[in-house]
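Enquirer: sequence and predicted structure, then a few things I'm wondering about:
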Amino acid sequence: MSRSTVLIADDNPENLTVLAELLCGHYQVLAANSGARALELATQQPAPDLILLDIMMPAMSGYEVLQRLRASPQAHDVPVIFITAMNAAEDEQRGLALGAVDYITKPLHPAIVLARVHTHLELKHARDLLRRDNAALEAEIARRMHESHVAQDVTIRALARLAETRDNETGNHILRTQEYVLTLARRAAALPGFAGELDAHNIGLIGKSALLHDIGKVGIPDHILLKPGKLTAEEWEVMKTHARLGADAIARAVADTHEPVPFLAYAREIALHHHERWDGSGYPDGLAGDAIPLAARLMALADVFDALISRRVYKPPMPFAQVREVMARERGRHFDPRLLDCLMDCFEAFCDIARRYPDGQACDAAG
């Protein structure tokens, strides 16, 4: 193990010699005969482990040297012991207030100097070890959190893909709608009415939750979900139950964890209410206006946009220009007017997302 480095700073050559001879048998010693030289040596790398600093020096006092050390990124953590003939209590109090770790008055007693130096070096080494251990622990926690988030994201995507396999026409629907929701939420976050709820953290949770918006479709019978044509009124009533089926499944998953899971709270809101309409004519609960959760209102716009541009067995994809017109007519009816305005502001971004995640021919005609 390398020896600790002690910097001694004193304008008196005799004092420098005495301290150097006392310490050199135990430590690597650097010597400075002025405050300026002390600062120069203290801010070099590697920095000294401890500084013994005289107070009464010409040009730059020990007090000023310490103040500059504490302001230096290279040396602000290096412990400083004042060594001085100034023995008044107020002098010691001032030195300690500036950040010195100890105060030794002259004339010096070798045993006391060695003991104080040894003690403060041990404390510094302990602090350095603790800092390294904390950094390693934080890195390990960050690594494990990252692994947990990756596992969580993979699980969510697997569940969303499970729902998708029941409805093989949706293709990249879940990826597109997630990107739509994130894009729209970030745009809406600039508006006063949404800024409080749509911070970066909540937007991330909503985006993650959006993948599960149609998870309830796993509970819809194949003869209805995969029917190659328009549903009857009775079949449509069954199809609409996917909203509550998905919300109930998510609620049970949350209950099984025995603790709150924030993104699943959003996921339940989205699954249950993304088919509600601003005017109250939607399902399953007929909610209207701001009674519809914000996450669900975002999802409604994303879901309808994607449905319109996508090919289905019962319809061709709709061109983007026509989609814009159709959705604009639903302002204040199907959609939150403020959110629809946001979508119109970033409509080209939605189109770019659709092109980036095509379903084979789903977006080919939507230009």
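Expert: Thanks, I have the structure now.
Enquirer: rest of the way, CA atoms for contacts and neighbours
Expert: Noted.
Enquirer: what lies in contact with stretch 157-166?
Expert: Contacts to stretch 157-166, defined as CA atoms under 8 Å, 6 or more residues apart in numbering, come from residues 170-171, 174, 211-212, 214-218, 222, 225-226.
Enquirer: among those, which pair sits farthest apart?
Expert: Longest distance between any two of those is 21.3 Å, between L211 and D222; criterion CA to CA.
Enquirer: higher neighbour count, these two?
Expert: L211 (28 against 12; other CA atoms under 10 Å).
Enquirer: my guess is that one meets Q178, correct?
Expert: Yes: under the criterion of CA atoms under 8 Å, L211 makes contact with Q178 at 6.1 Å.
Enquirer: now flag whichever of the contacts of stretch 157-166 is closest to L114.
Expert: L211 (65.8 Å).
Enquirer: can you tell me how far the closest residue to that closest one other than its chain neighbours sits from P228?
Expert: Nearest residue to L211, sequence neighbours excluded (CA to CA, 6 or more residues apart in numbering): I174, at 5.5 Å. For I174, the distance to P228 under the criterion CA to CA, to the nearest Å works out to 21 Å.
Enquirer: more neighbours, those two?
Expert: Using other CA under 10 Å as the criterion, I174 and P228 rank with I174 on top: 23 against 11.
Enquirer: hang on, that one packs against I215?
Expert: No: with the criterion set as CA under 8 Å, I174 and I215 do not qualify as a contacting pair; they are 10.4 Å apart.
Enquirer: put this next to the first one:
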Amino acid sequence: MTTSHPLEQAVILVVDDVPENLTVLSTLLAPRYRVRVATSGARALDLATTGTPPDLVLLDVMMPGLDGYEVCARLKADARTRDVPVIFLTAKSDVEDEARGLDAGAVDYITKPISPPIVLARVRTHLALKASADFLRDKSAYLETEVARRARELTAIQDVTIHVLASLAETRDSDTGHHIRRTQHYVRALALRLRSRPRFAAYLTDRAIDMLFRSAPLHDIGKVGIPDRILLKPGRLTPDEFAIMKTHTTLGYQAIDRAETLLGIEVGFLSTAKEIALSHQEKWDGSGYPQGLAGEAIPISARLMALADVYDALSSRRVYRGAWTPEQVLAEIVSGSGTAFDPEVVEAFLEIRSEFAAIAETYADPDHHGLPA
């Protein structure tokens, strides 16, 4: 039993307005390929774009109505047939004619009267090239789809992991409620507002803002290491207790850094998470902790989180105090411009106060009804 070669299943569309030429070419090709014929350019386009496109087109140049150049141009302009190789068959043998045919998108140019061995060789060569190109194109499309699917899965796993870890920290403090969600959206709102400003434009790319949004929930992960007697104390902390509380920044940084080290590669959102965890308690005037950074030395990610964190902390109820009024929160943030906060970050906050209020309302705690704009 013999098995036919895959190329022998190929469909060849032969286009010529002279019936005798069609007969010659059909007789030559039919033993090896499936042959379809057209006696005009219009009919060729109809056959090529209806149903499954041919695998190759043998196209006469000189035809009434649509000539071969125009037919080829239309085939190449159509997404359904642009990858189908076209070989011109013509009695015109000038270099200019060949150049025009190749410029129109043809892959080859055979002059009449034809040589059967040359026609067969050229057809087989271009069918083989097309088969290879189709394979690579299909493989590439499959790989792109698979990479996109895996990327979506990885992103989902990362996001779930972040929220599980962040929620673990917050379960130790029943007052924080939906603090994770609110601060996450506050930070993104600030970033989107600041991205057009010269001081922030280079950093706040789409990717960086995505990293900020995904990393923000880990800003207080270090609180897992703070004793309950301090973390849950209803009153003011003593100096010694506050010194221990301040270590949550370094504890968080170290935990994330160890995770990244175990992975063996630098991960974008973890790098951003380390910045936020370590430096979100730094102040613009250098009076914050743990490193006493000041001004531009404070990472932008941490500057945004600093304001978002304070806004949410002041506007939410705590075991040792009630929520501040919107006016009190506003006054506190404005008074912190240039001392606690980057003045330009405060400006951005003032421009989008209504967005902050909407976020607070959307992610309100059960006994929290958001802040009016």
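Expert: Noted; the coordinates are in hand. As the structure is a prediction and not an experimental result, all values here were calculated from the model.
Enquirer: quick revisit: buried subset of the contacts of stretch 157-166 of structure 1?
Expert: When these are checked for burial by 16 or more other CA atoms under 10 Å, the buried set is T170, G171, I174, L211, L212, D214, I215, G216, K217, V218, L225.
Enquirer: isn't there a helix covering the fifth one?
Expert: Spelled out, that is L212 of structure 1. No: under the criterion used here (DSSP: H, G, I helix; E, B strand; the rest coil), L212 of structure 1 is coil, not part of a helix.
Enquirer: now do the same for it: its match in structure 2.
Expert: Counting by TM-score structural alignment, L212 of structure 1 corresponds to L218 in structure 2.
Enquirer: now that match, nearest residue through space, not along the chain?
Expert: If you skip the residues right next to it in sequence, L218 of structure 2 has A166 as its closest partner in space, 5.4 Å away by CA to CA, 6+ apart.
Enquirer: secondary structure element for the one you found, which one?
Expert: helix 116-170 (DSSP states H and E).
Enquirer: what's the following helix or strand after that helix?
Expert: That would be, after helix 116-170 of structure 2 and using DSSP H and E, helix 179-194.
Enquirer: quick one: buried residues of that next one?
Expert: Of all the residues in helix 179-194 of structure 2, those buried under the rule 16+ other CA under 10 Å are 179-191, 193-194.
Enquirer: return the member of those residues nearest to T52 of structure 2.
Expert: For the buried residues of helix 179-194 of structure 2, the minimum distance to T52 of structure 2 (CA to CA) is 48.6 Å, reached by R188.
Enquirer: from I256 of structure 2, how far off is the residue nearest to that closest one when sequence neighbours are not counted?
Expert: Beyond its immediate neighbours in the sequence, the residue positioned closest to R188 of structure 2 (CA to CA, 6+ apart) is F213, lying 5.8 Å away. The span separating F213 of structure 2 from I256 of structure 2 equals 16 Å under the rule CA to CA.
Enquirer: have a look at those two and say which one is more surrounded.
Expert: Counted by other CA under 10 Å, F213 of structure 2 and I256 do not tie: F213 has more neighbours, with 23 against 20.
Enquirer: report the secondary structure state of that one.
Expert: Reducing the assignment at F213 of structure 2 to three states with three-state DSSP gives helix.
Enquirer: F356 of structure 2 maps to what in structure 1?
Expert: Following TM-score structural alignment, the counterpart assigned to F356 of structure 2 within structure 1 is F350.
Enquirer: tally of neighbours for that match?
Expert: Burial measure for F350 of structure 1: 23 neighbouring residues, criterion other CA under 10 Å.
Enquirer: pretty sure it contacts Y180?
Expert: Yes: with contact defined as CA under 8 Å, F350 of structure 1 and Y180 form a contacting pair (6.0 Å).
Enquirer: just the element for M239 of structure 1, please.
Expert: Assigned by DSSP H and E, M239 of structure 1 belongs to helix 233-240.
Enquirer: can you tell me how far the residue nearest to the spatial centre of structure 1 is from A195 of structure 1?
Expert: Within structure 1, one residue has its C-alpha closest to the average C-alpha position: by CA atoms, centre = their mean, that is H201, at 7.2 Å. Per CA to CA, H201 of structure 1 is found 12 Å from A195 of structure 1.
Enquirer: matching residues in structure 2 for stretch 322-341 of structure 1?
Expert: With TM-score structural alignment as the criterion, stretch 322-341 of structure 1 aligns to 328-347.
Enquirer: contacts for the matching stretch next, please.
Expert: 190, 194, 282-285, 287-288, 295, 303-304, 306-307, 311, 314-315.
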